[in-house]
Structure formats: C-alpha cells, structure tokens
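1. sequence first, then the predicted structure, then my questions.
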Amino acid sequence: MADEVLLETPLAGLHRELGGRMVPFAGYAMPVQYPAGIMAEHLHCRARAALFDVSHMGQAELVGEGAAAALERLTPADVQALKPGRQRYGLLLNERGGIVDDFMVANLGGRLMLVVNASRKHVDFPLIESVLPAGVRLRPLPDRALLALQGPEVAGLIPTGMSFMGIGALEIAGIPVIASRSGYTGEDGLEISVAAEQAEALARHLLSLPGVMPAGLGARDSLRLEAGLCLYGNDLDEDTNPVEAALVWSMGKRRRMAWDFVGAEPVREALDNGPKRLRVGIRPEGRQPARAHTAVESGGATVGEITSGGFGPSVGAPVAMGYVRRDLAADGTSLELRVRDKALPARVAPTPFQPHRYAR
C-alpha cells in the first residue's frame, strides 16, 4: 500500500547519513545497500567485517520457573538441555507440523532470550503466551536494538572468549550489551543486543574500528544464500514441514523420542515415511540467476520450485535453493529451470555453497 507507514529502527538516521538506500521490509524502512553497493558489501563481509542493522527482529525474554519446558510445547528444539551462556536454533510449529517461524533461543541463566523474525513477531509472541503456565511470562523487548557484526576479522576487533553459539553480557566501548557469537552470513561474528538509546553510539564505535563497513539487506541476503541458510517467507512457511525443509538437525534427540510438541504427528510421519519433496541446493549452469518462484522441471514436467536464488558474489556464479521431488533430490541430479520461458540446465548441489567459518 502506498500510504503504509513504515516503522524505523533506532539507526534510521545513521543509515541515511551513511547514504543507505531505504526500502520497505517487514513493515520497517531498512537499508538495502549503501553507496559501495551490494557486491562490495558482500565481499567485504567475507574478507574483513561488515555491520548490519537487524533491530527489526523481535527480541523477548521468557522468565519464570518452567520457562524452557513451556517453550518446548511449541518447538522440537531441546530447550531444557541448553546450558547457561549457550543458544540454539529452533522452529515454532503449528498443529499440521508447519513452521510458524524459525528463531534463536538463549539461556542467560534465570531467563531465556528469544530472537524471532520481524515479519512474524506479531504471530509468535501471542502463540508463545498461549501455552505459558502460571508463573511464566513473556516480556517483549521493543526498547532494544540488534546489530550484527560479521566477518573473519571480528574476533580480533572484539575478543570475547566465546565459541560459536556462546552468549553473554559484556561491554563494548563502555556500553553494556548482550552478545552472541553467531550470525546469518556463514562467517564468524557477533549479534549484539543493546538498549535502543545506545544503539547509535555503539554502531558509530563499531564503524570506527579498522576494516568495518556498513552493509544492508541486499548483502545479508546474498551472504545467507551462499551459506545455505533459510529465509522465513521464502524457504519456510506454515505449510512447510521441518523434515522436507532439511531441518531435522534442529530437533533434539530427546524430543524425537517423546514426540510431545505441537505438530509432532505430521513431523513423525514425514520422518518415518519420507516427505514428498526436499529442500536442496541448486546450481544453475551458465550465468543467468534463477529467482524465487522459478519452476524446476525434469523431462518437461514441473517437479519443484526455487524459493531463494540470485548471484553468489563469493562463488562467482548463480546459486539457488528450492524444493524438488524427493526422488530428484540427490546431489548432481540434472534439472531444468524455467527462466523467461526458456529451460536452463541446472543440477542439485550440496549446501553451503560457501564453506561456513564459524568458531567451533
């Protein structure tokens, strides 16, 4: 809608000052790129360090006795086994076994911290509240910003002593933050939660560090695609089962024995009998990228669809992810992509397209 009023993050003024090109995203005005351009921002993140504003994401705390067990009613992630100072990836499911959202959950000792997708927080928070017993409360944190500093030089700029998926309270330039060693780029880095009123001071400090440049949504998308990471609304939705999405690894072993979460039966059925389709990596041959909603064909018949696709600057070639019929999901399988009414050759390829460089 032309008259849609967009929300702004605490860094909106800084984005404009830095020449960010603002676009609507999940109800917010967000920078898609800065003057250097998406390609430069992407490659700089892979080589050095890039700063992303992800304050549009939903942050919340879950507090009270039994918070982890309560959250497990909606997710197959093993939340109760999460030790203090650690976080993990999880899925919120509906009764059909479909994915309501993917999220991060951290044990901060005495409370759980959640980060959910911007486009889904209005759905997620009421859903979580609906299963909470007396004494457990969900506290949304709209007064906190979230910054992602990503790239191989981050560990040298801000030493934390944490390994991948570690999280804790620390100070950066005298500003108290909660930082996790994680991200959405496939690179080492930090995601940093900070009080909204201190977000700009923190961002300016981080941008003053050697080798750090600002990066927008465009580079964030191409980086996560090369890393084989899902985008909710493209690769995942309420009709997607975790098994067909190739996200069984996010489901705890204990949870797959108890089957005591919402949507457990459809998930179990897909695990036992195999899903009809599977999410796979796809490498188009040649230089033409295949975008989301491109039809995937085999022998002239439609056998699937691209859900994320574009040019991979680090790979130097187009890359894509999508769902194909299970019998065509093996690496190396030849396919055709229907791009501008032409059938372009492609093949199923392993993900990530660019190796992850997490601090294991």
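-> Arrived safely, thanks for sending. Numbers count the residues shown, from 1 in each chain.
2. going forward, measure contacts and count neighbours with C-alpha atoms only.
-> Will do.
3. how close does P242 sit to S250?
-> Using CA to CA, to the nearest Å, P242 is found at 9 Å from S250.
4. revised request: answer the last question for D53.
-> For D53, the distance to S250 - CA to CA - is 26 Å.
5. more neighbours: which of these two?
-> D53 (26 against 16; other CA atoms under 10 Å).
6. count the neighbours of the closest residue to that one other than its chain neighbours for me.
-> In space, and not counting its chain neighbours, D53 is closest to L147: 4.9 Å by CA to CA, 6 or more residues apart in numbering. Other residues near L147 come to 22 when the count uses other CA under 10 Å.
7. contact partners for L147?
-> Contact partners of L147, counting by CA atoms under 8 Å, 6 or more residues apart in numbering, are L51, F52, D53, V54, S55, E191, I192, S193, A203.
8. distance of P24 from V123?
-> Applying CA to CA to P24 and V123 gives a distance of 20 Å.
9. so for those two, which sits in the more crowded spot?
-> P24 (15 against 12).
10. going along the chain, name the helices of the stretch 151-300 of the chain.
-> For the stretch 151-300 of the chain, applying DSSP state H, counting those that start in this stretch gives helices covering 154-157, 199-208, 217-226, 255-258, 264-273.
11. can you tell me which helices and strands the fourth one packs against?
-> Spelled out, that is helix 255-258. In terms of contacts (3 or more CA pairs under 8 Å, 6 or more residues apart in numbering; DSSP states H and E), helix 255-258 is not packed against any helix or strand.
12. can you list contacts of that helix?
-> Contacts for helix 255-258 (CA under 8 Å, 6+ apart): P76, A77, D78, F261.
13. the longest strand in the protein is where?
-> With secondary structure taken from DSSP state E, the chain has its longest strand at strand 301-312.
14. use this one as the comparison:
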Amino acid sequence: MSVRDDKDSLKRTPLYDLHLSLGGKMVPFAGYDMPVQYPAGVLKEHLHTRNSAGLFDVSHMGQIALRPKSGKVEDAARALERLVPQDIVAIAPGRQRYAQFTNADGGILDDLMVANFGDHLFLVVNAACKAEDEAHLRAHLSDTCVVDSLADRALIALQGPKAESALTKSCAAAPAMKFMDAGPHIVAGLACFVSRSGYTGEDGFEISVPAADAGHLTKTLLENPDVMPIGLGARDSLRLEAGLCLYGHDIDTATTPVEAALEWSVQKSRRSGGARAGGFPGAEKILAHFDHGASRRRVGLRTEGRAPVREGALLFAGSEGGEPIGRVTSGGFGPSLNAPVAMGYVPTRLSALDTKLFAEVRGQRLPLAVAAMPFVKNTYKR
C-alpha cells in the first residue's frame, strides 16, 4: 500500500475541513486524520490550555447509548457491571464515572466514561477500541440492553481555567455543573450532551453534538479570544502532566487496575467483602491484587536532568549492570513544569516516592526518581 493510499483510507471527523482552514497539521491517529498541532505549535497550545481555554476535536472517540429493554436504567447499570469492576448502579442521574472493561485475566480491554442520563447510560470509549467495545457490549448485554452506536455525533472538549466562562456564553447551565456532572443541555441553541470532565487535569467540559452541527458550535466557541484550537500533541503532554493513562501505552490487556494504580476507580461495593463484590471478568485476579498486592505498579518518574525519557526506555535499579526492572510507558517534556516527566511500571518494592532508578537512553543510564502524580495539580471544580 502506498503512503497516498494509506492516507486516503483514514477516516475524517466532521471537523476535518475546519482543521485544514485553521492550519492544522494532520497526522494518522487511531484510524483517523487528526490535527497534531496548529500554527501556534504544541508548546503554546499546551500553555494556553493551562492558562486560558483550549478546544479539542475528540470526535474520533466512540459514543454509545446503553438502553435498558425494561425501561429501568438500573437494569442497564446492573448489566454493565458484568463487564466492569466499578459500581455503576450507584451513579446518580446526571453524574458520570470512570471505568474499565476487563478481560478474564484481569487485564484492561479499554477504559471508558459512563454517565447516567436518567433513562439510559451514555458511554464514551477510546477510538482504537470502539468497534471491539461495541461488539463486546452486544455479545454480553443484548439480553437486557439495546446497544446504540451514536456515530452521528461529534465530540469536542473545552479545557482550561477559562472554559467555564467561554461555555457559559452558549450554555447557561455550565456554571452550575460540578466535576463529573453530565447530561443533556442546550449549547448555542443545539441539543447536546455535556459533561464537566476532560483529559488535561484542568477544569473543563466535553460536549457531544450532532455531527451536522459540530462545525457551527466549534466556530462559535472559537470566536471567544480566550479559546484556541489544540491538537493531539498538546493533548498528550497535558494528560501526561496530569498523570492520566493512555490506553495501549500505560494500560492494556495485560495490566490490571491495581497494577495501573487505578484502585481509586473501583468502589468498595465491588471489592472483597463488598455488597456486590466480583461478578466481572478477571475478578479473582483483580480482587487478589486488592487483598495481597500486585508485583508491579505504575509510577510517576522525574529525571534529574533536562533530557526527556521516552516511552519504551528500560528502567534499572543501578547505574551499571543488572537486568531491567521495568519500562517507561509514557514520557516527554512537561511545558508547565519546564522539565521532563514520565511514567512507567516498576516492581512494587521499588515504587515508593523518591526511590532512585535509572533509565537507559541512547546507551547511557540517566538517573531518575519515583515521583508523585499528578505532576501538575488538577483544577477540577468539585
């Protein structure tokens, strides 16, 4: 296949033409032609999001409605609990929760957001996994639920300290929303689904909008001088500073939620001794990790120098000799910190804060230390 043929095979979001008009540099990502940056560049886009408001096209993500055949949203919630270790029944109407699909070995098939819209559940899943996720839901939940792929909707994210003021001009309900509130709202006269959440560590919103109206809504928000279009490059550096996992890199089918330091996402009701403990794929292994610990753990890493440590770099306990004890799964330069940041997996016995380790970079071992995450304090509106 030629480069041109490969380019032509990529899918496009409803905002593709707008990206081109804004000078977006397009690259392949999860089967889509997506903007990695705009003329301002990754550094300025990153800092603008931290200081003002950044607008992201995340329409490549999967949006799914899980509708209970009984008409009772509790039945859809109980059904979804067959596939995730989270307490879905406890999500109140108008609220949202982070979750993971797990496999029989306790590994993570995908991570997702689950919102209770009162009469059904609204799910947002990762772009690279959405076809498999939909098939997984249909294979296991079709007895009680209708799985409705919302392919006719776009998704945009508005993130940063000025996101609320920017959205309020188009959505009167925005100021009253708290972190992880979610539901139908009118935005710029359009029927949208809005959640107060995001992937940057900043306060912000994700807005699901009919695909045909995505361009109009995006242009309306960009009319605000506080709002700048942001590409995938800054999205990645922002989420890394926030200590947030990227599926397929920091979490995967061979990693349990406990190994990934995501214990906080599994409520006590689904753990050992809880009212509804277990009952999800891989429960035996995951609950054993809760009870007895896992042999490895995802940790934050900070280097002593200025050289970034990238994904794939091997980690060692000493400066010379010895076998690798772990691997970096995400790494790069943190513009907000003006310093490199990374995260990766190490033996649990070496996961304590300030533990000294070494990363192999271009044949040399660079000193680093286990560091607390997030690297940049989050600003969610609680």
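-> Cool, the structure landed. Everything numeric here is computed off the predicted structure, so don't read it as measured data.
15. rewinding a little: most tightly packed of the helices of the stretch 151-300 of the first structure?
-> Scoring the helices of the stretch 151-300 of the first structure by mean neighbour count under mean count of other CA atoms under 10 Å gives helix 217-226 as the most buried, with a mean of 23.
16. what is the orientation angle of that helix with strand 301-312?
-> 120 degrees (axes from the mean of the first three to the mean of the last three CA atoms, to 10 degrees).
17. please work out which residues of the second structure line up with helix 217-226 of the first structure.
-> Aligned by TM-score structural alignment, helix 217-226 of the first structure falls on residues 232-241 of the second structure.
18. I88 of the second structure belongs to a strand?
-> No - secondary structure assignment (DSSP: H, G, I helix; E, B strand; the rest coil) places I88 of the second structure in coil, not in a strand.
19. now for the counterpart of G20 of the first structure in the second structure: which residues touch it?
-> Under the alignment defined by TM-score structural alignment, G20 of the first structure is paired with G24 of the second structure. Neighbour list for G24 of the second structure: P35, V36, Q37, Y38, P39, G231 [criterion: CA under 8 Å, 6+ apart].
20. leaving out chain neighbours, which residue sits closest to G24 of the second structure?
-> Using CA to CA, 6+ apart, the nearest residue to G24 of the second structure is Y38, at 4.4 Å.
21. to which residue of the first structure is that neighbour aligned?
-> Match for Y38 of the second structure (TM-score structural alignment): Y34.
22. same thing with T218 of the second structure?
-> T218 of the second structure maps onto A203 in the first structure when the alignment is built from TM-score structural alignment.
23. what sits against its match?
-> A203 of the first structure neighbours (CA under 8 Å, 6+ apart): L51, L147.
24. mind redoing it with 7 Å?
-> By CA atoms under 7 Å, 6 or more residues apart in numbering, no residues touch A203 of the first structure.
25. same question for E206 of the second structure.
-> Per CA under 7 Å, 6+ apart, neighbours of E206 of the second structure: L155, I156, A157, L158, V194, S195, R196, S197, G198.
26. list only buried entries from those.
-> Buried residues within the contacts of E206 of the second structure, counting neighbours by 16 or more other CA atoms under 10 Å: L155, I156, A157, L158, V194, S195, R196, S197, G198.
27. now the residue positioned nearest the centre of the second structure: how far from V147 of the second structure?
-> For the second structure, Y199 is the residue whose C-alpha lies nearest the centre (CA atoms, centre = their mean; 5.4 Å). Distance of Y199 of the second structure to V147 of the second structure, computed by CA to CA: 25 Å.
28. same question for G106 of the second structure.
-> 24 Å.
29. for the two, indicate the residue with more neighbours.
-> Just comparing G106 of the second structure and V147: by other CA under 10 Å the higher neighbour count belongs to G106, 24 against 19.
30. please pull up the equivalent of that one in the first structure.
-> Using TM-score structural alignment, the partner of G106 of the second structure in the first structure is G97.
31. right, and its match touches V243 too?
-> No - in this structure, G97 of the first structure is not within contact of V243 by CA atoms under 7 Å, at 9.5 Å.
32. mutual contacts of the two, please.
-> In contact with both G97 of the first structure and V243: V267, using CA under 7 Å, 6+ apart.
33. which one of the helices of the stretch 151-300 of the first structure lies closest to T302 of the first structure?
-> helix 264-273 (22.0 Å; CA to CA).
34. how close does that closest one sit to the second structure?
-> Compared with the second structure after fitting, helix 264-273 of the first structure deviates on average by 1.2 Å (mean CA distance after the TM-score superposition for the first structure).
35. which part of the second structure matches that helix?
-> Going by TM-score structural alignment: helix 264-273 of the first structure matches residues 283-292.
36. just to revisit the earlier point, weed out the non-buried ones from the contacts of G24 of the second structure.
-> Here, 16+ other CA under 10 Å leaves P35, V36, Q37, Y38, G231 buried among the contacts of G24 of the second structure.
37. contacting residues around the fourth one?
-> Read it as Y38 of the second structure. L22, G23, G24, K25, I230, G231.
38. which one in the first structure is aligned with H140 of the second structure?
-> Match for H140 of the second structure (TM-score structural alignment): V131.
39. gap between its match and L71 of the first structure?
-> For V131 of the first structure, the distance to L71 of the first structure - CA to CA - is 8 Å.
40. of these two, who's got more company?
-> L71 (23 against 14).
41. give me the nearest residue to the counterpart of G189 of the first structure in the second structure, chain neighbours excluded.
-> Superposed on the second structure with TM-score structural alignment, G189 of the first structure falls opposite G204. Nearest residue to G204 of the second structure, sequence neighbours excluded (CA to CA, 6+ apart): Q159, at 4.1 Å.
42. is it true that the one you found touches F56?
-> No - checked against CA under 7 Å, the pair Q159 of the second structure and F56 is beyond contact range at 8.1 Å.
43. now, which of the buried ones among the contacts of G24 of the second structure lie within helices?
-> Using DSSP state H, no member of those sits in helices.
44. counterpart of the residue nearest to D53 of the first structure over in the second structure?
-> Aligned partner of L147 of the first structure by TM-score structural alignment: I156.
45. tell me the secondary structure at that match.
-> Applying three-state DSSP to I156 of the second structure yields a three-state assignment of strand.
46. can you tell me how far the aligned partner of H293 of the first structure in the second structure is from V36 of the second structure?
-> Structural alignment (TM-score structural alignment) places H293 of the first structure against G312 in the second structure. Applying CA to CA, the value for G312 of the second structure to V36 of the second structure is 21 Å.
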